[in-house]
Every structure is written in structure tokens, then in C-alpha cells.
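K.L.:
Structure, please.
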Amino acid sequence: MSSETSTPSTGKPRVAVVFGGRSSEHAISVVTAGAVLRAIDRTKYDVLPIGITADGRWALTSADPERMAIADRRLPSVEDLAESADGSVLLPVDPGSREVVYTEPGNVPKALGDVDVVFPMLHGPYGEDGTLQGLLELSGVPYVGSGVLASAVGMDKEYMKRVFTSFGLPVGPYEVIRPHEWDRDPAAARKKIVDFAADHGWPVFVKPARAGSSFGITKVDDLAGLDEAVEEARSHDPKIIVESLLRGREIECGVLEFEDGPRASVPAEIPPVTAHDFYDFEAKYIDSASGMVPAPLTEEQTARVQELAVRAFEAVSCEGLVRADFFLLDSGEFVINEINTMPGFTPISMYPRMWQESGVSYPELVDRLLQAALRRSTGLR
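P.N.:
Sure, this is the predicted structure:
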């Protein structure tokens, strides 16, 4: 067992950085965790790195950020970082205890010491969607980020938009195809999408309703490509959402919880990507398409998008952090596309870049999130 996993006696808060997971965003979670492990202040915190494999095993892992980066277009995985092929980490099930235990077949379980706070660097289902947050609530361990409800709503594009609408936030046209609709009557479901396109125009974007990092998204120019796009989206989530093309600029804004409440960062702009149909996974993480920080907006536009970002944060009852994504339409109106309750934290990710430009360095950003989590207790939020 490495020195990273020994029981600490320093009196410093102990942070379990949890990453990987069962979603299609496994590799990006590993990259994100590597950046956090590089930045976290070891003079202030003890760190326990825990990776969740693609099949759901919780493993002790290396804490070497260099092994957690994308190298030569190769994506990292928890399996490559695990210290044992069959050892498992167990969280406490008693809210009165925060002791983490390591088990390995044929060996006596080993206590790894108490954990004071969890930094869940997971993206997508089984991590960002309220499932892990529910487990941590049951365990009685504080954690960074939003609670169960906000995490679930922030993961589901349909219900996110419904919440936004109920709070008066502007959203673009969309249509939802539920699993039973496509399974029972694909012709009727297909007609629903075609009618939507007739009302709002081609192309449309077909997306998994509960996925991230642009996985499973297809820009569909006409009826010929529709079925293939639906099947691609359904390979990530049986519920899909169809959105119309909004003509305008892509603007992002970060929200961070301070002691006196949430504040918005300077916004960023994602310029059109010439090598891709849209800002997809390859553009974000492999080809490293870069946004402009700060976005070239007027003072009035900047203030407006910052106001909307904080309103979205509060509408969904978020905590800790959020990245809010908008379109600035040709008409001058901002429309909110979605929020991410655990946005990417890679070195090239927009959320930390926006806060860097706003005067909050990467290490300070990590520290503020941990301190906000330590101030909160688990329980109903």
C-alpha cells in the first residue's frame, strides 16, 4: 500500500478524491481528478485517491497526475491506475463513522482512516446525477457540489429545462422522446421529431437526455440521418431530447459558492470549430479547441449572462459550483442551454479558466470548494 493511503495523523482535513465511474465520461473524470490532485494543497489537506472502475469497483489508485492525463490521444482509465486488480475500498455505512476500509481477497481488511470530505470528480450517470450524492448522504460524509435533487435535475436535460422555464429563464425549443415511445411505436416517435423539425427547421440536434461531454450527440440535417442519430443517442440513454439549432454565439459562465452566496465569473465564448460540426468530445478534449476568456461582450451583455447564470444556479438549488451554458442569439437575447453541476476541471476546461480570469487561481478554486463542503453538513438540502 502506498504512503498516499496510510492513515494520517496530521490533524489536517482528509479529502477523498473520487473519480472514474461507470459512465461514458470515465476517462474525462480521470483527467479532471488528475488536475485536482496536482493542485490540491498538501500542506493543508491529506488526500486519499479512490477510483471507480468502469464496472463499478472502488479501488485504491495512484495519485500521480502524469498518469491521469490524455497522452498521444490515449484516454486514461482507473483500471490502469489501480494498485490492485481485485482490492476494494468500502465507505462507511454508519453515519456515526467516517472510517474507510480497504479489503483484498485473502487478507485482513485494513482501516484507511477517517475521511472528512469527498471531492466527487465524476461526470455523467452514476456520479453527477445524484446517485453518488445519495450514497454519501447515507454515509454521513460531506462532499463538494450539489445535493441529490440538484444533481439529478442538472443531469436530466428535460427536467432541467422544465425547472428553468418555471423560474422564468429563457430556453430554446425542444422535444423529448421517452424510452417507451421509441420502443412501442418508432414511427409515431419519428413523426414527433419530424413535426418538431417542420415547426423549427432543420438541422436538429439529437441528444441523450442524461449524458455529458457531448457523447451521443448528432447534428441531423434531414430525415435520412434521423434513425441513426436516435440509435446513437439511445446507446447512451434510452430517453432522448431533440433541440433546434439556435443561431448565435455560444457563451459560458461559471458560478462559485462564496461565504456570502453564489457569484458569477467572467463569461467565456466558444468560437465556431472548423474541423467539427459542433463543439463535440473530440473538439473539447482531443483537439483542444479553445474558448475565448473573457468573452468579447458588452458590459450590459456580461452583466446579463452573469445574472442568468446565478439565477439558474439558484433555480435548481445548486451548491458549490456550476457551469452555465448559453446561446447569445442574433436577436441579442440570451437563451440558457444547460448547466453542469460538476463541470470539467481539466487544465483546458472552461470553468477553471473563467475563474482564473476572474481572480481565483486553480488551487484557490479547489480550496474554496473544499471549504464550502466542510462548512455544510449532510442531510436534507
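
K.L.:
contacts, neighbours, all on C-alpha from now
P.N.:
Noted.

K.L.:
quick one, longest helix in the chain?
P.N.:
helix 299-315 (DSSP state H).

K.L.:
Against which helices or strands is that helix packed?
P.N.:
The helices and strands touching helix 299-315, judged by 3 or more CA pairs under 8 Å, 6 or more residues apart in numbering; DSSP states H and E, are helix 157-166, strand 248-258, strand 261-264, strand 321-329.

K.L.:
who does the first one touch, helix- and strand-wise?
P.N.:
This points to helix 157-166. Under the contact criterion of 3+ CA pairs under 8 Å, 6+ apart, helix 157-166 touches helix 148-155, helix 299-315, strand 334-340.

K.L.:
To compare with the earlier structure, here is another sequence to fold:
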Amino acid sequence: MNYRTQIVSSLSEIGRDAWDDLVKSQEDSNPFLSFAFLDALHESGSASAKSGWQPQFLLLQSEHRLEAAMPLYVKAHSYGEYVFDWAWVDAYRRNGLAYYPKLLSAIPFTPVSGNRLLARSAEAGAALVQALLEVQQTNEFSSTHILFPPEQQAHVLQEAGFMLRSGVQFHWLNQGYRDFEEFLSTLDRKKRKNIRAERRKVEEAGVRFRQIRGLDASEADWRFFKRCYDHTYAEHYSTPYLNLDFFRRIGADMPRNILLVQAERDGRPIASSLLIHDDKTLYGRYWGCIEHLPCLHFETAYYQPLEFCIANRIECFEGGAQGEHKMARGFLPQKTWSAHWLAHPAFADAIERFLAQEADGIDAYIDELNEHNPFRRS
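P.N.:
Model prediction:
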């Protein structure tokens, strides 16, 4: 089939229906690939050319429809990616070379695995990879980075000349638990005792919780969540990536995918977390508080969402980037992937050697974690 290749700088050039129809045709899609989520990032200015995320979505069109696409950005920095290449940036700088601009395929500020090569057929997928190779080789980009693709797509990219990098996240898997207590019964005695103690501290402090579905979230709920979100960044001396307009947009355009957990004490809110979900997976995104209490973070960001998963028969809870402490709460290590191409041959060789060593370390780390998993031995 002959495809017409396009690069567009706005999702409006594609259209909501055309984009979402392609996304829904994929086996491994999630809410972050939806038009609503991506458009909210762009139109709010959170991920835009002005903020260093210049959209350059790569499309393959047939006569009748969108056959393949790739979320693609020209990046002027490496913030908001969660696969860290700062050492590579520094190596380029010390050798008098420019690392930026670079090409990046990712969902901005979202370390969640999902399709990056959106294609209706294997033929269209192969053509999309070929189009990407042509884009990166005919423009002055130092490199191309595809973050958090599923493993199968990572290996497709490897065959096309990309180098693979692995990482670790921690996910909770629902074994058909009837309630939170049944889940606790599967953990070893020490972990079970610690979780009960953590939950008791929060309850005895007089904290109560509201699980607010997106359809029920008010303007006050969103404003309070944004206040908590900003406070978390301020405590880490960082600038928040996302603005209130973004949160309002996803609240209005994808409310069935939204869960807010709000903690209240003495009749006033003191903490909040935001989670995104579909029928199978709950994704922990952000949390924050305006009053510090022991174990409040664990209850707001983990235990309340776990109860939501159990009650709604959601199969998996992805707790977000990093966080070895999640294992003590029933989360297990899962390997993640990214794929990288560098134009400079010498740097490509050096980074390929580094990635091989790093991969051995990641595999050993996962093996060690699995040896200390939190569940009772049979």
C-alpha cells in the first residue's frame, strides 16, 4: 500500500475521531494515548513548543483513513521524561557537541508503558518505522528516543537499529481479592502487621477519605488537588510541569478515567491524589498534602487506590516511576523499555557498551528484588 507521510504540529490537524479510532484499534492502548489526554497537555501549554515539547506527530495516511501514527516531539531539554539521559547530555557538552534538539516519542510527564508505534497492520507498522528512520537521518537531531514502548515494539525498534535500555517499575496485581483483608492475608506476617499499623495511625489521627470519580469532581476538588500537587514540587525545590488548565481539561474530557482520593481531617481537606484508570489498570499519577501526618502518603496514594482496584475488579495498579518501598505494600518489579538512536558514531558505540553493562545490572537487581518479594511462601 502507498501511504502519504505527514508531520503535524497539532492534534487538531488529525482530529479527535481519526486519532481515537486508531488508538482503539490497538491491543495495547491506555487512556494516556487518547486525544483528550494529549490535547489537554498541548492546549494547556503544559507540553508545547514554548515549554520545550514541540509536537511533530508522524502520520501515515491511506486514501480513506489514518493507518499509523507516532506521538513525536522535538525536545529542547530532558525534563519530564523519566528515562534519564543527563549523563549523555553532559558528555556531548564536554566534547563541544550539541545534544539538543533531539527527537522523543513519549507521553509527556507520563512514565507508563504503551504503544508508541500505532499501526493498523504489520505492514503499516513497518512503514512507520521506516518513515521515522528517514526523519531522524535527514534532520539535524542528535538522537531519537522512544520511551516506555511495550517489549514487542522495543525489539522491533532494535531490529531497525535502535539500542535498548531497560528499567524497573513496581506494579500490584489483583489476584481476585474479595477485599483488602484478603489481600493482606497473602503477605508475610511482618508486611501485613506494618500495613495495618500504618492504616491505624491515619485513622486514629482522625483522617477520613473520599474517593471522587471524575464525573463527581468539583472545581473546588480540582483546585485543592492542584494546591497539593504544587506543594509537592515546592518541597523538592522544583517547578510543577502541569497547570490547572490541564487538570480541568482532563476532568471535563475524560471524567470516566479519573479518580481523585481526598483526605479530610476536622472537616477540611488535607491531602489528595490523582489516578487515571481504564477497565483493567489503575495508574497512580500525583499526590500531595498541605498537612503532614505519619503514613498519610501510603494511605492516600496506595491503600485507598488498592481498595478501589479490589472493589472494581481492576487487574493491575501501576504505582508510577521508581519506588522500591512499594514492594513492602505488595507491588512487584516489572521491567520497562526504551529505545535510543544516536547520530554520532563514537557516542553511539560508547552508549551501546554502557547500556549492555546497565542491562546486566538491571536484570540482577530484578532477580534480587524477586528473592525478597513480600508475599507468604507456600
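
K.L.:
Superposing both, give me the TM-score.
P.N.:
Remark: TM-score between the superposed chains equals 0.30 [TM-score structural alignment, normalised by the length of the second structure]; 190 aligned residues with a CA RMSD of 6.9 Å.

K.L.:
now the angle from the longest helix of the first structure to helix 157-166?
P.N.:
110 degrees (axes from the mean of the first three to the mean of the last three CA atoms, to 10 degrees).

K.L.:
Same question for helix 299-315 of the first structure: list its buried residues.
P.N.:
For helix 299-315 of the first structure, burial by neighbour count (16 or more other CA atoms under 10 Å) applies to 301-302, 305-306, 308-313, 315.

K.L.:
what does stretch 225-235 of the second structure give?
P.N.:
Within stretch 225-235 of the second structure, the residues that count as buried by 16+ other CA under 10 Å are 225-232.

K.L.:
before we move on, the earlier item: from the buried residues of helix 299-315 of the first structure, which single one is nearest Ala27 of the first structure?
P.N.:
For those, the minimum distance to Ala27 of the first structure (CA to CA) is 26.5 Å, reached by Phe313.

K.L.:
correct me, but the closest one touches Asp325?
P.N.:
No. The pair Phe313 of the first structure and Asp325 does not pass the contact test of CA atoms under 8 Å, sitting 11.6 Å apart.

K.L.:
how about JSON lines for the buried residues of stretch 225-235 of the second structure, with distance to Glu352 of the second structure and secondary structure added?
P.N.:
Formatted as JSON lines, those follow (distance: CA to CA, whole Å; DSSP: H, G, I helix; E, B strand; the rest coil):
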{"residue": "Phe225", "distance to Glu352 of the second structure": "42", "secondary structure": "helix"}
{"residue": "Lys226", "distance to Glu352 of the second structure": "41", "secondary structure": "helix"}
{"residue": "Arg227", "distance to Glu352 of the second structure": "42", "secondary structure": "helix"}
{"residue": "Cys228", "distance to Glu352 of the second structure": "41", "secondary structure": "helix"}
{"residue": "Tyr229", "distance to Glu352 of the second structure": "37", "secondary structure": "helix"}
{"residue": "Asp230", "distance to Glu352 of the second structure": "38", "secondary structure": "helix"}
{"residue": "His231", "distance to Glu352 of the second structure": "39", "secondary structure": "helix"}
{"residue": "Thr232", "distance to Glu352 of the second structure": "36", "secondary structure": "helix"}
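
K.L.:
can you tell me which residues contact Met196 of the first structure?
P.N.:
One correction, residue 196 of the first structure is Phe, not Met. 174-175 (CA atoms under 8 Å, 6 or more residues apart in numbering).

K.L.:
host element of it?
P.N.:
Using DSSP states H and E, Phe196 of the first structure falls within helix 186-200.
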